[in-house]
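Student: One predicted model, sequence on top.
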Amino acid sequence: MKGKLYGIGVGPGDPGLMTIRAKELLDGAQVIAYPVKKPGEDGTALEIIKQKVDISGKEVVELLFSMNPDDEVRKRCRAENIDRICGMLDQGKDIAMITLGDVAVYSTYMYLDREVRDRGYETEVVPGIPSFCHGAAKAGLPLMIGEESLAVLSMAKHDIGKVEKAVDCIDNIVIMKAFASIREIADMMGRKGIPLSNATVMSNIGMEDEYVGPLETDRKYGYFTTVLIKKKVN
């Protein structure tokens, strides 16, 4: 009998925010797989679950997802991971692939899910709490209220033009992967006439060096940094 692949969001950083469903599946899985950008790299998601899940006796598998700018290199890397996962599923092993936040939000897992299903294997996506939801809660801010709109964007490619277009027509903008783009975001807000006080930075949410507060261009932020811009402050 073939195993089943689970894509599990473990939340933004605080292990106490991992869902009951995620904990149950992680307890029962024979294999825990986690994504890394470089071989031997610490897996943040793995460190989170180790505080709630006993992984001794489980097979822990590192999956390398290359950040090479060459799209073909990244595709080959994903194909190798899919082959590896399917090989373990053929052995009847249930695999829990863990990811930070929610599986459906900029997650490496979603590159694999459809391909694995298309090969005839069963998969399940298990949601987690996204970092921007936790950050907004910490800041006491609504992401949307009334008839307001919301956009979620990534600054991984430093595409500030995309953010500017969103600001023109969207009430609230969540900018993920923003740690290296704080100055660009601040300058864009200036061009659009939006006060910096309308921006809230959520950095390394749920981790020891967490920061939730105003956007300060001279502050150093952690890798997991998101900015929430609210055009209207209620």
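Tutor: Cool, the structure landed.
Student: can we go C-alpha only for contacts and neighbour counts from here?
Tutor: Noted.
Student: and the longest helix along the chain, what other elements does it pack with?
Tutor: For the chain, the longest helix by residue count, based on DSSP state H, is helix 71-90. Counting contacts by 3 or more C-alpha pairs under 8 Å, 6 or more residues apart in numbering; DSSP states H and E, helix 71-90 packs against strand 59-64, strand 95-99, helix 109-118.
Student: and L26, which of the ones you listed is closest to it?
Tutor: Nearest to L26 among the helices and strands packed on helix 71-90 is strand 95-99 (6.3 Å), distances taken as C-alpha to C-alpha.
Student: what sits up against the closest one?
Tutor: Strand 95-99 is contacted by residues 3-10, 25-26, 29-35, 45-46, 85, 88-89, 107-109 when judged by C-alpha atoms under 8 Å, 6 or more residues apart in numbering.
Student: now, which of the residues you listed lie within helices?
Tutor: Assigned to helices by DSSP H, the following of these qualify: 25-26, 45-46, 85, 88-89, 109.
Student: Which among those count as buried?
Tutor: 25-26, 45-46, 85, 88-89, 109 (16 or more other C-alpha atoms under 10 Å).
Student: neighbours around S181, how many?
Tutor: 19 (other C-alpha atoms under 10 Å).
Student: do you know how far it is from L215?
Tutor: From S181 across to L215, the span is 11 Å (C-alpha to C-alpha, to the nearest Å).
Student: likewise S203?
Tutor: Distance, S203 to L215, by C-alpha to C-alpha: 11 Å.
Student: do M1 as well
Tutor: According to C-alpha to C-alpha, M1 and L215 sit 53 Å apart.
Student: now do I82
Tutor: In terms of C-alpha to C-alpha, I82 sits 40 Å off from L215.
Student: show me what contacts the residue lying closest to N68 once chain neighbours are set aside?
Tutor: Spatially, and ignoring its direct neighbours in sequence, N68 is nearest to R74 (6.4 Å; C-alpha to C-alpha, 6 or more residues apart in numbering). By C-alpha under 8 Å, 6+ apart, the contact set of R74 is 65-68.
Student: Now the buried members of those.
Tutor: So, by 16+ other C-alpha under 10 Å, the buried ones in the contacts of R74 are 65-66.
Student: Of the contacts of R74, which belong to strands?
Tutor: Using DSSP state E, no member of those sits in strands.
Student: out of the contacts of R74, who's nearest V53?
Tutor: Nearest to V53 among the contacts of R74 is F65, at 24.2 Å by C-alpha to C-alpha.
Student: Pasting the second one now:
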Amino acid sequence: MPAYGKLIGASLGPGDPELITRRAWTVLESGTRWLYPVKKAEETSYALSIVARGGLAIPDDAEQLIFPMTRDAEILTKAWARAAARTVELLADGRDLVFLVEGDASTFSTFGHLARVVRELVPEVAVETIPGVSSFAAAAASTGITLAEEDETLAVIPAAYGVGVIDHLLDEFDTVVLLKVKPLVDEIIELLERRGLLNTSCFVEKVGAPDERVVHDLATLKGEKANYLSLMLVQNPKRERGELRRGCRSRKDALATLKTLATESA
């Protein structure tokens, strides 16, 4: 039985190589073999471009894995099976593999699915996930928007769930992050216009990349084509909130305890 290498998912952040963590950078420089995702053979990889902009030389033996952009279940199943089989084949050499992940490897990432299928094929394979900066966290920082304060609530969903679901979530959450908004930009803008939320929403495309675009006047986006790597941050400051349960002790009891501790330490 071969001694398998470790499979490592290295989060690179959404586009700015300065957001690559020290842990991910160390692994990339450690001599592990690189794997990176593409949508079709010989296409450029956005994840690979993040590393390249950071100044790291791309190893000669770096290898692409193809993950086609389709909803055809048969095509997807075959592609995932090929990617997992090739990964297992490489791991059987005993050398660690690092899979390059744009954004965060635990959030809407291909790495989680790849790792799961690999472990189904070879349960003894060790898997490490290196966390990173998500696209929506970077977008909030870039635009100066606070995603949630104190007791506020936050939802993060793919926009593909549709305007009906989005409309409902706006009543339940203070901030709603909509990912991959490309196919529904006009419909979402119309919804936000009806609800009077255009002024508290913004659109961010390719955050952290050299061609990052931030649009606060969402009405100007109607009829435009959005990049696949685009999202919206939507805030509903008029949302009605229910009463919160603060725990077992009352505020009065908590203050009394603090005063007692302060007296004892004096």
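Tutor: Cool, got the structure. Here the structure is a predicted model, which means the values were calculated and not measured.
Student: rewinding a little: would you mind listing the buried residues in the longest helix of structure 1?
Tutor: 74, 77-78, 81-82, 85-86, 88-89.
Student: Map E47 of structure 1 onto structure 2.
Tutor: Matched to structure 2 by TM-score structural alignment, E47 of structure 1 sits across from S49.
Student: For stretch 198-213 of structure 2, grab the matching residue range in structure 1.
Tutor: By TM-score structural alignment, stretch 198-213 of structure 2 lines up with residues 196-211 in structure 1.
Student: any idea how far V227 of structure 1 is from Q91 of structure 1?
Tutor: Per C-alpha to C-alpha, V227 of structure 1 is found 43 Å from Q91 of structure 1.
Student: So if I had to pick from the two, which one is more boxed in?
Tutor: Remark: of V227 of structure 1 and Q91, V227 carries more neighbours, 27 against 11, as counted by other C-alpha under 10 Å.
Student: Next, count neighbours for the counterpart of F179 of structure 1 in structure 2.
Tutor: Per TM-score structural alignment, the equivalent position to F179 of structure 1 in structure 2 is K182. The tally of other residues near K182 of structure 2 (other C-alpha under 10 Å) stands at 18.
Student: Equivalent analysis for the one 5 residues further on, please.
Tutor: A total of 14 residues lie near E187 of structure 2 under the criterion other C-alpha under 10 Å.
Student: Show the contacting residues for the aligned residue in structure 2 for G3 of structure 1.
Tutor: In structure 2, G3 of structure 1 lines up with G5, judged by TM-score structural alignment. If you count contacts by C-alpha under 8 Å, 6+ apart, G5 of structure 2 has them with 91-97, 125-126.
Student: at 6 Å what do you get?
Tutor: G5 of structure 2 makes contact with 91, 94-96 under the criterion C-alpha atoms under 6 Å, 6 or more residues apart in numbering.
Student: Would you check how far apart it and A83 of structure 2 are?
Tutor: Here G5 of structure 2 is placed at a distance of 16 Å from A83 of structure 2 (C-alpha to C-alpha).
Student: before we move on, back to that, for burial, what's the neighbour tally of the residue lying closest to the match of F179 of structure 1 once chain neighbours are set aside?
Tutor: The shortest distance from K182 of structure 2 to any non-neighbouring residue, by C-alpha to C-alpha, 6+ apart, is to A226 (5.0 Å). Residues lying near A226 of structure 2 (other C-alpha under 10 Å) number 19.
Student: Helix, strand, or coil at the aligned residue in structure 1 for V234 of structure 2?
Tutor: When structure 1 is aligned by TM-score structural alignment, V234 of structure 2 is paired with I229. Following DSSP: H, G, I helix; E, B strand; the rest coil, I229 of structure 1 is assigned to strand.
Student: these two touch, right, I20 of structure 2 and S11?
Tutor: No - the pair I20 of structure 2 / S11 is not scored as a contact, 7.2 Å apart, by C-alpha atoms under 6 Å.
Student: These two: which is more packed in?
Tutor: Between I20 of structure 2 and S11, counting by other C-alpha under 10 Å, S11 is the more crowded of the two (31 against 23).
Student: What span of structure 2 is the helix or strand hosting G161 of structure 1 aligned with?
Tutor: G161 of structure 1 belongs to helix 160-169 when assigned by DSSP states H and E. Aligned by TM-score structural alignment, helix 160-169 of structure 1 corresponds to residues 163-172 of structure 2.
Student: The matching stretch vs structure 1 - mean distance after superposition?
Tutor: Following superposition, stretch 163-172 of structure 2 is found to deviate from structure 1 by 1.7 Å on average (mean C-alpha distance after the TM-score superposition for structure 1).
Student: which residues are contacting that stretch?
Tutor: By C-alpha under 6 Å, 6+ apart, no surrounding residue is in contact with stretch 163-172 of structure 2.
Student: Over to stretch 7-23 of structure 1?
Tutor: Against stretch 7-23 of structure 1 from outside (C-alpha under 6 Å, 6+ apart): 48, 97-103, 125-129, 131, 206-207.
Student: Of those, select the buried ones using a PyMOL command.
Tutor: A single PyMOL command is used to select the members of the contacts of stretch 7-23 of structure 1 judged buried by 16+ other C-alpha under 10 Å:
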select buried, resi 48+97+98+99+100+101+102+103+125+126+127+128+129+131+206
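Student: which position in structure 2 aligns with G92 of structure 1?
Tutor: Match for G92 of structure 1 (TM-score structural alignment): G94.
Student: list the contacts for its match?
Tutor: Listed by C-alpha under 6 Å, 6+ apart, the contact set of G94 of structure 2 reads 3-5.
Student: Next, it: secondary structure please.
Tutor: The three-state label given to G94 of structure 2 by three-state DSSP is coil.
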